[in-house]
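K.L.:
Sharing a model that was predicted from the sequence below.
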Amino acid sequence: MSVRGIRGAITVDANDSKLIADATLAMTTDLMRLNELDPGDICSVLITVTSDLDEAFPAQAIRQLPGWELVPLMCALEVPVKGSLERCIRLMVLVNTEKTQQEIRHVYLGGARVLRPDLSKAN
């Protein structure tokens, strides 16, 4: 078994707590489904948001999912680079898995597809 990182990103249309929660849940559930994960497989999750998203903690939305009560989650601000993608939520999920690096399915949704078009095609 190895520890692997799985990336995810999604954009929201506005700085709204419901939109942030819904987008976070959509991205997280897709990532779990595509990689056939159980919350018990997860070591930890780092969640970043761009500075224009300050109406909600994405971790609060994830914490509502069944089995996620003990998964370590941490939110942080994304590096504010001029011209970078706005209203974006990103995940770095560290998991225990038998999958190889090539078998991992990263999830880029909405406007975040531009971040990794090479990986977005797989979804």
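P.N.:
Okay, I see it.

K.L.:
use CA for all of it now, contacts and neighbours both
P.N.:
Will do.

K.L.:
Surely residue 45 and residue 68 touch.
P.N.:
No: when contacts are counted by Cα atoms under 8 Å, residue 45 is not listed as touching residue 68 (10.8 Å).

K.L.:
Which one of the two is surrounded by more residues?
P.N.:
residue 45 (21 against 15; other Cα atoms under 10 Å).

K.L.:
where's the more buried one, which helix or strand?
P.N.:
Using DSSP states H and E, residue 45 sits in strand 42-49.

K.L.:
Would you verify that residue 94 is located in a strand?
P.N.:
Yes: counting by DSSP: H, G, I helix; E, B strand; the rest coil, residue 94 is found in a strand.

K.L.:
do you know how far the residue positioned nearest the centre of the chain is from residue 29?
P.N.:
Central residue of the chain (Cα atoms, centre = their mean): residue 91, 3.0 Å from the mean position. Using Cα to Cα, to the nearest Å, residue 91 is found at 12 Å from residue 29.

K.L.:
then this one, side by side with the first:
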Amino acid sequence: MTVRGVRGATTVTCDEQGLVLDATEQLVKTMARENNLAAEDIVSVLISTTTDVQSAFPAKAVRSIVGWTYVPVMCMHEMDVAGGMPFCIRVLMHANTGKSQQEITHIYLNDAVKLRPDLAGQ
């Protein structure tokens, strides 16, 4: 087993608590499912949001997933770069896995697919 990083991102249409929490939960569950990861495999989850997302801590969504209560999660704001994608939630999940770096499936949902067109249809 090796610790690998799994990347993901999604967007919401506006800064509304329910949207932020739902989008985060969907993203994290998809990242885990597509990489065959259980909560016990997860070392930690780092979540960043653009500065226009302030209505909720996305970590709350991760901690609310059944079995994920004790997964270490931290939230922070992304750099505020001019022209950056608005209302964006990014996740870096560290996990123990037997997969090689090339076998990891990174997940980009909603408008965030524009962030990594090279990974589209991975």
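P.N.:
On my side now, so go ahead. As the structure is a computational prediction, the values presented were derived from the model and not from experiment.

K.L.:
In structure 1, spot the helix with the most residues.
P.N.:
helix 17-34 (DSSP state H).

K.L.:
Superposed on structure 2, what's the mean shift for that one?
P.N.:
For helix 17-34 of structure 1, the mean distance from the matching residues in structure 2 following superposition reads 0.6 Å, by mean Cα distance after the TM-score superposition for structure 1.

K.L.:
So which bits of that helix are buried?
P.N.:
17, 19-21, 23-25, 27-32 (16 or more other Cα atoms under 10 Å).

K.L.:
quick one: which of these is nearest residue 81 of structure 1?
P.N.:
Each of the buried residues of helix 17-34 of structure 1 was scored against residue 81 of structure 1 by Cα to Cα, and residue 20 proved nearest at 20.9 Å.

K.L.:
Quick one: the buried residues of helix 17-34 of structure 1 as JSON lines, columns for distance to residue 8 of structure 1 too.
P.N.:
Shown next, in JSON lines, are the buried residues of helix 17-34 of structure 1 (distance: Cα to Cα, whole Å):
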{"residue": "17", "distance to residue 8 of structure 1": "19"}
{"residue": "19", "distance to residue 8 of structure 1": "16"}
{"residue": "20", "distance to residue 8 of structure 1": "14"}
{"residue": "21", "distance to residue 8 of structure 1": "15"}
{"residue": "23", "distance to residue 8 of structure 1": "11"}
{"residue": "24", "distance to residue 8 of structure 1": "10"}
{"residue": "25", "distance to residue 8 of structure 1": "11"}
{"residue": "27", "distance to residue 8 of structure 1": "7"}
{"residue": "28", "distance to residue 8 of structure 1": "8"}
{"residue": "29", "distance to residue 8 of structure 1": "11"}
{"residue": "30", "distance to residue 8 of structure 1": "9"}
{"residue": "31", "distance to residue 8 of structure 1": "7"}
{"residue": "32", "distance to residue 8 of structure 1": "11"}
